[in-house]
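Visitor: kindly generate the corresponding structure for this input.
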Amino acid sequence: MEKPSVIRRNRLKRRARRAARRILPFVASLFMATPLATPMGSAKATGAEYRVPTASEPRTSAFNSTAHQLYSELGAEATGLRYEVFQKALTGYLNLRHDGRLSDDKQLLTVIDFEKPSTEKRLWVLDLAGKHILFNTLVAHGHNSGENVATTFSNENESNMSSLGFYVTQGEYQGKHGRSLKLEGVDEGYNDNAMSRSVVMHGAEYVSEDFIKQFGRLGRSLGCPALPMDQYNEIISTVTGGTCLFLNGADAQYSSKYLNQDVALQTYFQTGALV
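Guide: A predicted model of the protein is given here:
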């Protein structure tokens, strides 16, 4: 005859098995209802491991949802501005606003996507407060960055290449290209030599549909984001004085402290808005 202690242990085991059978379907349903995150490391023999969602993820989801809504309200997709580029630009905009680098009077974001060929309109000036696109036009890249598509970038003097990253617009001046807008590069190692290189926004005759028809691409600058002659005055007047410019390009090495989503989330949730 079994001892009472053994009988008690066996009863407890049977109860535990019955409880497990009742709760397992519930636990499984939770996993089925929760989107799986990116696998951590390699999968083990028993299956892939997934990270546990963090406390910040509901906020991240809310931020992404609002960013998508703003992207939709701007009508950006119809103009060829890709969401992934817009999201990066918006993240940097919020980081720069958090740091007090941008004007409080203008909620403007200028995006240049040099992953697109020069024959396409690849510059956008976005009014984030009014939720509309002010300009969508052609823009030239640096002579040594590539032919029709910019593939190489540099921060070095006399490289005659475009520089990727975030800029803050400064003041205007009259230079060899006429009216020009100074650009302060704020990404260390990527564009922080912009001022000393005289990388500025200006107009150029080689930025036009006629030039494209004749040569199959735009002309190229010495590294400046050169604009069409019939639009550059109005664009400079609009974005001058402490607004954000993001220059995107195909460079896997590019990184920026202004792409910190935690800071962007903090700015978003402190203000309750993206602008």
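Visitor: rest of the way, CA atoms for contacts and neighbours
Guide: OK.
Visitor: test my guess that residue 88 contacts residue 259.
Guide: Yes: between residue 88 and residue 259 there is a contact under CA atoms under 8 Å: 6.6 Å.
Visitor: contacts for the strand or helix carrying residue 90, please.
Guide: Using DSSP states H and E, the element containing residue 90 is helix 83-98. Outside helix 83-98, the residues within contact range by CA atoms under 8 Å, 6 or more residues apart in numbering are 67-68, 71, 77, 102, 109, 111, 113, 166, 244, 246, 248, 258-261, 263-264, 267-268, 274-275.
Visitor: 7 Å - rerun?
Guide: Defining contact as CA atoms under 7 Å, 6 or more residues apart in numbering, one finds that helix 83-98 is touched by 102, 111, 244, 246, 258-259, 261, 263-264, 267.
Visitor: can you tell me which of those residues has the most neighbours?
Guide: Of all the contacts of helix 83-98, the highest neighbour tally under other CA atoms under 10 Å goes to residue 244, namely 30 neighbours.
Visitor: quick check: longest strand of the protein.
Guide: strand 165-175 (DSSP state E).
Visitor: and that one with helix 83-98, angle?
Guide: 70 degrees (axes from the mean of the first three to the mean of the last three CA atoms, to 10 degrees).
Visitor: distance-wise, check residue 180 relative to residue 140.
Guide: 15 Å (CA to CA, to the nearest Å).
Visitor: likewise for residue 247?
Guide: For residue 247 relative to residue 140 (CA to CA), the value is 12 Å.
Visitor: when residue 180 and residue 140 are compared, which one has more neighbours?
Guide: Taking neighbours as other CA under 10 Å, residue 180 and residue 140 compare with residue 140 leading, 33 against 22.
Visitor: ends of stretch 257-275, what's the gap?
Guide: 19 Å.
Visitor: identify the residues contacting it?
Guide: By CA under 7 Å, 6+ apart, the list of residues contacting stretch 257-275 reads 60, 63, 88, 91-92, 94-96, 98, 107, 128-129.
Visitor: can you give me the helices in the stretch 51-200 of the chain?
Guide: Shown for the stretch 51-200 of the chain, the helices assigned by DSSP state H, counting those that start in this stretch span residues 57-74, 83-98, 194-197.
Visitor: buried stuff in the longest helix anywhere in the chain?
Guide: In the chain, taking DSSP state H as the definition, the longest helix is helix 4-33. Residues of helix 4-33 classed as buried by neighbour count (16 or more other CA atoms under 10 Å): none.
Visitor: so how far is that helix off the chain centroid?
Guide: 48 Å (CA atoms, centre = their mean, to the nearest Å).
Visitor: what of stretch 268-275?
Guide: Worked out by CA atoms, centre = their mean, stretch 268-275 lies 17 Å from the chain centre.
Visitor: I'd like the structure of this one too, to check against the first:
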Amino acid sequence: MEKKSVVSRQRLKRRARRMARRVLPFVASLFLATPLAAPIARTQAATPKTTARMPVAPVVATVLTKEAQFDQRMETLYRELNLAEQGLRYDVFEKAVTGYLNLENAGKLNNDKQLLTVVDFSLPSTQKRLWVLDLGAKQVKFHTLVAHGHNSGENMATNFSNKNESNMSSLGFYVTKGEYNGKHGRSLKLQGVDEGYNTNALMRAVVMHGADYVSEDFIKQYGRLGRSLGCPALPMDQKDAIIEAVNGGTCLFLNGPDTQYSSKYLNEDVAMSKLLDDAQMI
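Guide: Next up is the predicted model:
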């Protein structure tokens, strides 16, 4: 039998939790409404007995409340950011925030910034598929075009690689590093943190930079954006502002149509604990 990916297991886990939240409250209500035993004699009633059954319903309620709060906060943030209207699917948003919370819990992000950049390479290059989210202020700071790697595909990105000189985009979670001036001008280094998917990003010089081929005019002329050597290239008129905002230890997530992608940073239990313990977020 084919081994399920981490993402698939997490998806099944979420479905099971949602089903449990629907069914278990009803079961708990039946438990509370049902006598623990048949009527007993007065001589027996006078004898105190302990039972381990009484705490069951409160424990169930506590677990359900924690999971329900997590889902509710995620869904509330998604609505507050107005992301459905801006084309960011909830499942992509949920993965991105889960990874953000895991990275924050691991101490890999800048505590002074609550920025999450999401790129969805499952969308065509002709659509705006990059979002910079301010999770603290609950605002979308940027929503714009972004290019994928030359060998990842034409208008649609379908192939991804972590190999040097592949000229493909690399999926997964990144942490932004420092700026530098290179052949594309102002650029931003990216450190890939997903082993096997993007950890060669620094060595490959996969960076965030501006490019003339990332524009509506280019789309009108060629029917798609131009393509990079694997970098998430930005429009020239926005690249400075975006790099200025997200540099220095913020989270970047590149999503794509790869069903085999998995990450240790998609741990929902860690994300749940971090989110519910963080009073500043959501």
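Visitor: what TM-score comes out when they're superposed?
Guide: With the length set by TM-score structural alignment, normalised by the length of structure 1, the two chains reach a TM-score of 0.80; 231 aligned residues with a CA RMSD of 2.1 Å.
Visitor: re the thing from before, for the contacts of stretch 257-275 of structure 1, which one is nearest residue 118 of structure 1?
Guide: Closest approach to residue 118 of structure 1 among these (CA to CA): residue 88, at 21.1 Å.
Visitor: any idea how far the closest one lies from residue 161 of structure 1?
Guide: Distance of residue 88 of structure 1 to residue 161 of structure 1, computed by CA to CA: 22 Å.
Visitor: likewise for residue 270 of structure 1?
Guide: On the measure of CA to CA, residue 270 of structure 1 and residue 161 of structure 1 end up 38 Å apart.
Visitor: neighbour count for the two, which is higher?
Guide: Applying other CA under 10 Å to residue 270 of structure 1 and residue 161 shows that residue 161 carries more neighbours, namely 26 against 11.
Visitor: in structure 2, which spans are strands?
Guide: Under the criterion DSSP E, structure 2 contains strands at 115-120, 130-134, 139-144, 172-182, 185-192, 207-211, 234-235, 251-255.
Visitor: now the longest strand of structure 1: which residue numbers in structure 2?
Guide: Counting by TM-score structural alignment, strand 165-175 of structure 1 pairs with residues 172-182 of structure 2.
Visitor: average gap between the matching stretch and structure 1?
Guide: Its matched residues in structure 1 lie on average 0.4 Å from stretch 172-182 of structure 2 after superposition (mean CA distance after the TM-score superposition for structure 1).
Visitor: other residues contacting that stretch?
Guide: 186-194, 197-198, 247-255.
Visitor: just the buried positions in stretch 233-242 of structure 2, please.
Guide: 233-235, 239-240, 242.
Visitor: same check, this time on stretch 178-188 of structure 1
Guide: Buried-residue list, stretch 178-188 of structure 1, by 16+ other CA under 10 Å: 180-187.
Visitor: pick out the most distant pair among those.
Guide: Using CA to CA, the two most remote members of those are 180 and 187, lying 21.4 Å apart.
Visitor: what count of nearby residues applies to the aligned residue in structure 2 for residue 199 of structure 1?
Guide: With TM-score structural alignment as the criterion, residue 199 of structure 1 lines up with residue 206 in structure 2. Applying other CA under 10 Å, we find 27 residues neighbouring residue 206 of structure 2.
Visitor: ditto for the one 5 residues further on
Guide: Counted with other CA under 10 Å, the burial measure for residue 211 of structure 2 works out to 21 neighbours.
Visitor: how much space separates the aligned partner of residue 160 of structure 2 in structure 1 from residue 204 of structure 1?
Guide: Matched by TM-score structural alignment, residue 160 of structure 2 corresponds to residue 153 in structure 1. Using CA to CA, one obtains 21 Å as the distance from residue 153 of structure 1 to residue 204 of structure 1.
Visitor: what sits closest to residue 115 of structure 2 if chain neighbours are left out?
Guide: Nearest residue to residue 115 of structure 2 in three dimensions, chain neighbours excluded: residue 134, at 4.7 Å (CA to CA, 6 or more residues apart in numbering).
Visitor: hang on, that neighbour packs against residue 143?
Guide: No: counting by CA atoms under 7 Å, residue 134 of structure 2 stays clear of residue 143, with 11.9 Å between them.
Visitor: which neighbours do the two share?
Guide: With CA under 7 Å, 6+ apart as the test, residue 134 of structure 2 and residue 143 reach no residue in common.
Visitor: what's the burial count for the counterpart of residue 85 of structure 2 in structure 1?
Guide: Under the alignment by TM-score structural alignment, residue 85 of structure 2 pairs with residue 78 in structure 1. The number of residues packed near residue 78 of structure 1 is 9, by other CA under 10 Å.
Visitor: just give me the residue right at the centre of structure 1.
Guide: Central residue of structure 1 (CA atoms, centre = their mean): residue 88, 0.9 Å from the mean position.
Visitor: need the counterpart of that residue in structure 2.
Guide: Aligned partner of residue 88 of structure 1 by TM-score structural alignment: residue 95.
Visitor: output the residue interval of structure 2 matched by stretch 220-233 of structure 1.
Guide: Using TM-score structural alignment, stretch 220-233 of structure 1 pairs with 227-240 in structure 2.
Visitor: tell me how far the ends of the matching stretch are from each other?
Guide: End residues of stretch 227-240 of structure 2 are separated by 19 Å (CA to CA).
Visitor: report the separation between residue 139 of structure 1 and residue 57 of structure 1.
Guide: The gap separating residue 139 of structure 1 from residue 57 of structure 1 is 37 Å, by CA to CA.
Visitor: mean shift between the helix holding residue 90 of structure 1 and structure 2?
Guide: So helix 83-98 of structure 1 averages 0.5 Å relative to structure 2 (mean CA distance after the TM-score superposition for structure 1).
Visitor: okay, the angle between that helix and strand 108-113?
Guide: Going by the same axes, to 10 degrees, helix 83-98 of structure 1 makes 140 degrees with strand 108-113.
Visitor: just the buried residues of helix 83-98 of structure 1, please?
Guide: So for helix 83-98 of structure 1, counting by 16+ other CA under 10 Å, buried means 85-98.
Visitor: what of stretch 139-146 of structure 2?
Guide: 139-140, 142-146.
Visitor: now render those as JSON lines, adding distance to residue 13 of structure 2.
Guide: Shown next, in JSON lines, are the buried residues of stretch 139-146 of structure 2 (distance: CA to CA, whole Å):
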{"residue": "139", "distance to residue 13 of structure 2": "29"}
{"residue": "140", "distance to residue 13 of structure 2": "29"}
{"residue": "142", "distance to residue 13 of structure 2": "32"}
{"residue": "143", "distance to residue 13 of structure 2": "31"}
{"residue": "144", "distance to residue 13 of structure 2": "33"}
{"residue": "145", "distance to residue 13 of structure 2": "33"}
{"residue": "146", "distance to residue 13 of structure 2": "32"}
